[in-house]
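Visitor: Got a predicted structure plus its sequence, pasted below:
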Amino acid sequence: AFGGSVSTNAYDFALRLGCTRIVLLGQDLAFTGGQAHARGAVLEDRLNLKESRLFRRQLHNYNQLSALPVRWLPGIQGGQVRTNDKLIMFYQWFSRRIPQDVSDGIRVWNATTVGALIPHAEQLQLSYFESRSESRYKAALPNVQQVLQVIEQNSHPEDQINQNDFLSELRTLVEELRDYRSLLHQGVELAGEILAHVDASRFTEDYNARLKRMSELDEKVLSKPELSELLSTAIQGVIVRITENFQIESPVTDDGSRRANAIQTLELYQGLLNTTGDYMRGFRKVLMQSSL
């Protein structure tokens, strides 16, 4: 589901699983209390590793709040809440999706207590669901166990994964990733060269030739849809990092646009390269363990 966040993907996944009742939680979609991240969130905890005398969490928080123009949305508790275009993307996704699902018989509640008011989602306190969830869980557990027993009884040997076939396909995948990684290496080097040209304002024929090579390389990378789909589970982190660093208020000049594009291209290829390496190491570990 295109939405760009864990929450939008989780929402879509729940519907695909057949859920007819969905509760949103922690979707303030705003800078509640003047903070970019909730206390205890993973992104907030990462700052403990990044903090130094020259980089404080307050500076990071300020950068997050000031990176994009301030926008305002109707608040759950009334009035207006501060947000920006990045969070509004997710707000608009829910605003478009929820009315469609409600018309199809899906009930959607928002148990978030502060932040932006999401249209068409019923507003309720989390305590309302907590008081009912335990009894419903106990009542549903026997049904779940029965379903698992039926699945086990009706499973057939031919439905099981053949280990040799699986390992063979995994070896093939590692080889394909090796070739793919070679393309990504070229992309990182080429994007770095283009960025160097931009920083030096050398917009020569050599610069244009590199742009052409980059376009050709982009097409080669995009021609591998199976590998792109495999890497898509990890690429969200790359996209988030790029969008977090994107400064929409940077000078609107040709040089500024060229530099922003070059940096984003470099980060995207570097992120894909790192992700590919992680997958290859994991797959090779599986292959090594299977040979013991």
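Guide: Alright, I've got the coordinates.

Visitor: only C-alpha atoms for contact and neighbour calcs from this point on.
Guide: OK.

Visitor: Leaving out chain neighbours, which residue sits closest to the residue most central in space within the chain?
Guide: The centroid of the chain falls nearest to residue 236 when counting by C-alpha atoms, centre = their mean (3.0 Å). Leaving aside its sequence neighbours, residue 236 sits nearest to residue 4 (C-alpha to C-alpha, 6 or more residues apart in numbering; 7.4 Å).

Visitor: Check the burial of residue 62 by counting its neighbours.
Guide: 14 (other C-alpha atoms under 10 Å).

Visitor: residues contacting residue 198?
Guide: Neighbouring residues of residue 198 by C-alpha atoms under 8 Å, 6 or more residues apart in numbering: 255, 258, 259.

Visitor: out of those, which are buried?
Guide: residue 259 (16 or more other C-alpha atoms under 10 Å).

Visitor: which of the contacts of residue 198 lies closest to residue 58?
Guide: Using C-alpha to C-alpha, residue 259 comes nearest to residue 58 of those, at 27.3 Å.

Visitor: I figured the closest one hits residue 195, correct?
Guide: Yes. Assessed by C-alpha atoms under 8 Å, residue 259 is found in contact with residue 195 at 6.4 Å.

Visitor: and here's the other structure:
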Amino acid sequence: MLSKTVLISESSTHPAVFRNCRLPVFFFKSVFPLGKLIERHAGIVSELGAGGSVATTAWDFARRLGCPEIYAAGLDLGFPGKRTHCRTSLSSMYTQLRTNRRLSVDAVNFAGITNADPFLTENNSGGMTLTDNRLIIYKWWFEGQIKSAPKGCLYNLSKEGIKIDGMEFRGKTELLKKPVIRPGINSTIKERIDTAAEIYSKNGFNNIKKLVQTIITECSRLEKICSAAAVTLKELQTVSEQSTLQNGLKLLSEYDRQISDSPSKELTGFIIQPVLNEIIDEEKSMFENSGKLYCSILEACEYHRIHAERALSRMA
């Protein structure tokens, strides 16, 4: 069934997805620094709205394709019939695997429905459907995007789904009356994939390979700098002479400059930011915070370098 599927993703998706996927893959712009670094080398320019859900990204994708009509299936944004998912969904099957004698399926489903302040709201049939404070955010997102998007025909096939202003309810019968144009769509998709593959084979692969090599080189450079900085910092903690201390601090400032002036600023920022957040929340001495920063950057660079080296070996 998936043999004719095209995967559209951003680069932060778990690597196992791409390793196990034998489908054509198209990337859109990432919101993460490391992803942005990849995009700059791979020539990724397309951007999709990230509303925090597969549904929001899929809707934005359909809109950007210029579809004159968009039909949303399964977009209920609530709990019709007090159900969290359809019975054959992955989430439903996962719930079955989690249950035991002390944790029943009903208990898991009850928690899923009640742990975000559920309430009733109007649905597409004029009745009421249970939703909660999490799902209602997506309703607001859709309504905001629909107002700012170019005019088009948007329809929701979920009769018991909560009402979304600007997205009219349509039954599946009307949708099934539409002409069958799948063969034409498949032909267009194949043509576009072949064109993209030809462009990528000329430039994309080599650019990505160069990027991975750059990441390895940059991580190795940062590892050396952080190792040297950590040694200097340790030595300064036992220094009492003022001139020696000043010289050591100047040396640390130079190390800091080399780290912050990294040619791959996105990568450096990606590595440093989580550590900075931890340091800000802790009340420790300058030496302790600096030591933690250098060690954390060192560990992060080593981690990224090892995985980049593995990736490069697969490209050989």
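Guide: That came through fine. The structure displayed is predicted, hence computed values, not measured ones.

Visitor: Just the ones in helices from the contacts of residue 198 of structure 1, please.
Guide: 255, 258, 259 (DSSP state H).

Visitor: related to what we said a few turns ago, regarding the residue nearest to the centre of structure 1, which helix or strand does it belong to?
Guide: Using DSSP states H and E, residue 236 of structure 1 falls within helix 225-245.

Visitor: And the residue nearest to residue 236 of structure 1, what's its match in structure 2?
Guide: Applying TM-score structural alignment, one finds that residue 4 of structure 1 aligns to residue 52 in structure 2.

Visitor: And what about that match, helix, strand or coil?
Guide: At residue 52 of structure 2 the chain is in coil, as set by DSSP: H, G, I helix; E, B strand; the rest coil.

Visitor: any idea how far it is from residue 255 of structure 2?
Guide: 38 Å (C-alpha to C-alpha, to the nearest Å).

Visitor: Over to residue 267 of structure 2?
Guide: 17 Å.

Visitor: quick one: which of those two has more around it?
Guide: Ranked by neighbour count (other C-alpha under 10 Å), residue 267 of structure 2 and residue 255 place residue 267 first, with 22 against 18.

Visitor: Looks to me like the more buried one is in a strand.
Guide: No. Counting by three-state DSSP, residue 267 of structure 2 falls outside a strand, being helix.

Visitor: Residue in structure 1 paired with residue 151 of structure 2?
Guide: Superposed on structure 1 with TM-score structural alignment, residue 151 of structure 2 falls opposite residue 105.

Visitor: With adjacent residues omitted, what lies nearest to its match?
Guide: Once flanking residues are discounted, residue 105 of structure 1 sits nearest to residue 20: 7.4 Å by C-alpha to C-alpha, 6+ apart.

Visitor: Now do the same contact list for the one you found.
Guide: Taking C-alpha under 8 Å, 6+ apart, we find residue 20 of structure 1 in contact with 105, 106, 107.

Visitor: got the contact list for residue 37 of structure 1?
Guide: Counted by C-alpha under 8 Å, 6+ apart, residue 37 of structure 1 has contacts 31, 43, 44.

Visitor: which SS state does it fall under?
Guide: Assignment for residue 37 of structure 1 (three-state DSSP): coil.
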